[in-house]
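Asks: sharing a model that was predicted from the sequence below.
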Amino acid sequence: MKKNSILLAFCLVFLYSNAQEKKIWNETEKEKQERLAWWTNDRFGMFIHWGTYSMAARHEKVIKNEKMSDEYYKRYFDNFNPDLYNPSEWAKMAKAAGMKYAVITTKHHEGFSLFDSKHTEYKITKTPYGKDALKEWVEAFRAEGLKIGFYYSVIDWHHPDYTIDRVHPRAPKNDADYEALNKGRDMNVYRKFMKDQMTELLTKYGKVDMLWLDFSFPGKNGKGSEDWDSVGLMKLVRKLQPGIIVNDRLDIKDYAGGWDFTTPEQFKVTEWPTDNGKKIPWETCQTFSGSWGYYRDELTWKDNKQLLVLLIESVSKGGNVLLNVGPTGRGEIDYRAQSALGKIGDWMKYNGKSIYGCTQAPAEFEVPENSLLTYNPTTNRLYIHLIDYPLENFTLKGMKGKIKYVQFLHDNSEIKITKRQGFGAGAGEGIQENDVNLSIPIVKPNVAIPVIEVILN
């Protein structure tokens, strides 16, 4: 009995110690919700992928895709001089599109630093441009009232101590060749470099609202949390900027405080993502086309309706959208992206209330056919997005007694509750006693996706 008690006590101590090890910092669920409150309210942000790869104008991973040598790739660094770079114009575009925050690549996989780092010569201040583009960007976006975020790639294809792995441009075909290729490379040196740069980013530019770290790929010839010292890196981040919001790509999702939100990339989720059965904060990152960096000849661009549905559907499932632009080598946002942002802005000007502060509608509200619902819990308003415009009758199932007033959101014009219109067999088919029928004008309003605002009792 005594032995069993000792064993039990040992197990409890072990479990307690293990639990302690799985915590980056102490924060209650309420404190986390308050820290993320601005982000879950704002819902829509701009992602910006910009580096020397914009000179190649054919994908941000051009060095990997085309197996370029470092010597060849250096031409983009030597000639990087974005003379038309005006971050104030970028910020105004983002704001006009209805975006509330922005995240920019301070360093992508290529290893080029968009800021004046003391720890590398591979930085923008050593290019013909010669200035700290990140400093200019931060000032411009803050001036427009936008929250700022820094993307930082933990992958680095330029640093001499970063070991070659399976996603590296120099990745060999045979496993046996890794050891020879990595001779003399020291990840300890690289880990210190990362922390030194992170310290610069989180101390030189004032309050940083968001940090987007990218990315882990554990397994054979890969890199995970131990390779990055993810726990140490996150402890540093939390110490330097306690209010910052951080994504989930450091391979420490089992650590409390190791991440704040999850990041489905380039696809629409089927339902609100969960972790251990619990709904979690999430944001989908998306491109207008098939590339993150500027790609001159890329033609697979999403149309306006696709982009609006992406935003609406994400909010309808409790999520955010981070929509990417890839500026050119001269520092301008691609004309196609400018056009797309303008169209989104036209819609958001009149319908942003159905996005900001909104989330998934309560389960009691049935989603009408060809529609998407969002809900504002503060104002108690339900928003019905008419993805395919109906013909005259629009039935809301089980809504009798729940509605105070109904209107179109874009112009606050009343939508009347009436009996279902039509004659003959099937005219009233499917209508139940507790359903409500709305009389919709035959002519679709001059809005890409009209929104019905239901003011609830």
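Replies: That came through fine.

Asks: contacts and neighbour counts: CA atoms only from here.
Replies: Fine.

Asks: where exactly do the strands run in the stretch 51-200 of the chain?
Replies: Residue ranges of the strands in the stretch 51-200 of the chain, as given by DSSP state E, counting those that start in this stretch, are 101-107, 147-153.

Asks: between the ones you listed, which one is closest to Gly222.
Replies: The closest of these to Gly222 is strand 147-153. By Cα to Cα, the value is 14.9 Å.

Asks: let's bring in a second model and compare:
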Amino acid sequence: MIPAAPPLRPEQAWFTEARFGLFVHFGLYSAAARHEWVMSFEKQTAEQYARYAEVFDPDLFDARALVRAAKDAGMKYVVLTTKHHDGFALWDTAVSDWSIARTRGRDLVAELAEAVRAEGLHLGLYHSLLDWHHPDYTIDANHPRRDDADAHAQNEGRDMARYREFLHAQVRELLTGYGPVDYVFFDFTDPDDRGGWPGKHAEDWDAERLLAMVRELQPQAVVNDRLGLPGDLVTPEQYQPDEPMRDDAGELVVWEACQTLNGSWGYDRDNTRLKDPDLLVRMLVDTVSKGGNLLLNVGPDGRGAIPARDTAALAALGEWTRLHGRSITGAGPADADLAAAVAPGLPPGVVLTQRGDRLYLHLFAWPFGHVHLRGLADRVRYVQLLNDGSELRTSRTDPDQKAWNTNPGGQPAGTLTLHLPTVRPDVAVPVIELFLDPAA
């Protein structure tokens, strides 16, 4: 039994309607091609890391092609990293020379915003609260300089108040220079003390003022939960929740699973631990069945192209969503009473979603012969396989009928039995669409 979370404000309702989005991690680390945290993992100095800015030339970054690939995959929004933890800006910021505008004369945020709107999708902007390049950002457990012999002494000359003003100035540019922004993804508050270093708290960002700025300048925008303050949604990362997400009071919340294709967000050339398309489809279905969104990441390479392996994954997802998208877009958890009624009789590997008067059975494993749906005999007016729109025969189980020879039996009164073909449909996850009778 999976209830639904409280709805967002009407102007934000697109988010839970969309259910599926594309995350794009792109920056100087894409040239290094060994994880977006390469500056921290390898403890590079700002001077060492600056060599990537000298050579980073995203000549193959094609915003229109990227957005079309997302749209063809069934995604409804795109979230771009405007600045990751290395501080390098992908837009024409007026408060820093550490940007693609200064090195290559481009504004990738503008390019993506134009492409997203041209394709009718929603625009999301990711912005890191961390900045390992800025001289006033204090060293902490994540900072590349954390193990320097004089690391604590270096902090004596750093001033987070000055950094906060810089941070707020850059966020203001993003919220005022690119038209309507539908989603603001901040990343990230880390309050735990580790390795002799204090954590970073909401106060370090003046998070209340930052959130107020978003509400003032882009009141329709959905904001995530990583400012150290409650946002409009929560963002579990790199794991699939085993049930709908709840807040500390136990109340259901809007949530979004943030997932990579291979465990790295930025381009990681030698990381070939890719999730196969069947797993990605099952993750998408699982997420929506629990009332969540799936934000799936690609990391363009050092020239800005989507790697062939990522393109293949998006294409495979697109083939499935082309046929089954209506079980995802605009869908959510099945009605709690209906789900509770049918659950005892379902075979293993059936995941439910619902969209208005349509109930969807996603069959992770293909059963032989029949699916028995208890309590639905008088509530269903038509049943079909969604991939090809072919009707499935149904029958009502006679509760007095005992199982004998070729006659199934033993199902309680009110059970609707679906008669399946022996051969499983040739799709990643077959879906059965039930047309419910609103009057029943």
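Replies: Done, it's in. All figures in this text were calculated on a predicted structure; none of them were measured in a lab.

Asks: would CSV of the strands of the stretch 51-200 of the first structure with distance to Cys11 of the first structure be doable?
Replies: Converted to CSV, those look like this (distance: least, Cα to Cα, whole Å):
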stretch, distance to Cys11 of the first structure
strand 101-107, 44
strand 147-153, 39
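
Asks: in contact with the spatially most central residue of the second structure: list those residues for me.
Replies: Taking Cα atoms, centre = their mean, the centroid of the second structure lies closest to Leu295, which sits 1.2 Å from it. For Leu295 of the second structure, the contacting residues are 20-23, 256-259, by Cα atoms under 8 Å, 6 or more residues apart in numbering.

Asks: how about Arg420 of the first structure?
Replies: For Arg420 of the first structure, the contact set (Cα under 8 Å, 6+ apart) comprises 393, 427-428, 437-439.

Asks: please report how far it lies from Asn393 of the first structure.
Replies: 6 Å (Cα to Cα, to the nearest Å).

Asks: likewise Pro160 of the first structure?
Replies: Separation of Pro160 of the first structure from Asn393 of the first structure (Cα to Cα) stands at 66 Å.

Asks: the two: who's more crowded?
Replies: Applying other Cα atoms under 10 Å to Pro160 of the first structure and Asn393 shows that Asn393 carries more neighbours, namely 18 against 15.

Asks: report how many residues lie close to the residue in the first structure that Val78 of the second structure lines up against.
Replies: Aligned counterpart of Val78 of the second structure in the first structure: Ala102 (TM-score structural alignment). Ala102 of the first structure has 26 neighbours, counted by other Cα under 10 Å.

Asks: pretty sure Ala102 of the first structure is touching Gly149, no?
Replies: Yes. Between Ala102 of the first structure and Gly149 there is a contact at 5.8 Å, judged by Cα atoms under 8 Å.

Asks: relative to Tyr101 of the first structure, how far out is His59 of the first structure?
Replies: 24 Å.

Asks: next one: Asp196 of the first structure
Replies: 26 Å.

Asks: more crowded one of those two?
Replies: Tyr101 (26 against 14).

Asks: what about the helices in the first structure?
Replies: 2-21, 29-35, 37-42, 53-56, 62-65, 70-78, 87-96, 133-143, 177-181, 187-201, 225-228, 230-240, 304-316, 335-351 (DSSP state H).

Asks: between these, which one is closest to Glu369 of the first structure.
Replies: helix 304-316 (14.1 Å).

Asks: what range does that closest one cover in the second structure?
Replies: Aligned by TM-score structural alignment, helix 304-316 of the first structure falls on residues 277-289 of the second structure.

Asks: average offset between the matching stretch and the first structure?
Replies: When the first structure is overlaid, stretch 277-289 of the second structure sits 0.5 Å from its aligned residues on average, using mean Cα distance after the TM-score superposition for the first structure.

Asks: which residues does that stretch contact?
Replies: Defining contact as Cα under 8 Å, 6+ apart, one finds that stretch 277-289 of the second structure is touched by 19-20, 240, 257, 293-294, 313, 316-317, 320, 328, 331-334, 351-353, 362, 364, 428-429.

Asks: and it, what's buried?
Replies: 277-278, 280-289 (16 or more other Cα atoms under 10 Å).

Asks: go on, stretch 120-139 of the first structure?
Replies: Those would be 122-127, 129, 131-134, 137-139, for stretch 120-139 of the first structure by 16+ other Cα under 10 Å.

Asks: repeat for stretch 174-191 of the second structure
Replies: Neighbour count says stretch 174-191 of the second structure has 174-175, 180-190 buried, by 16+ other Cα under 10 Å.
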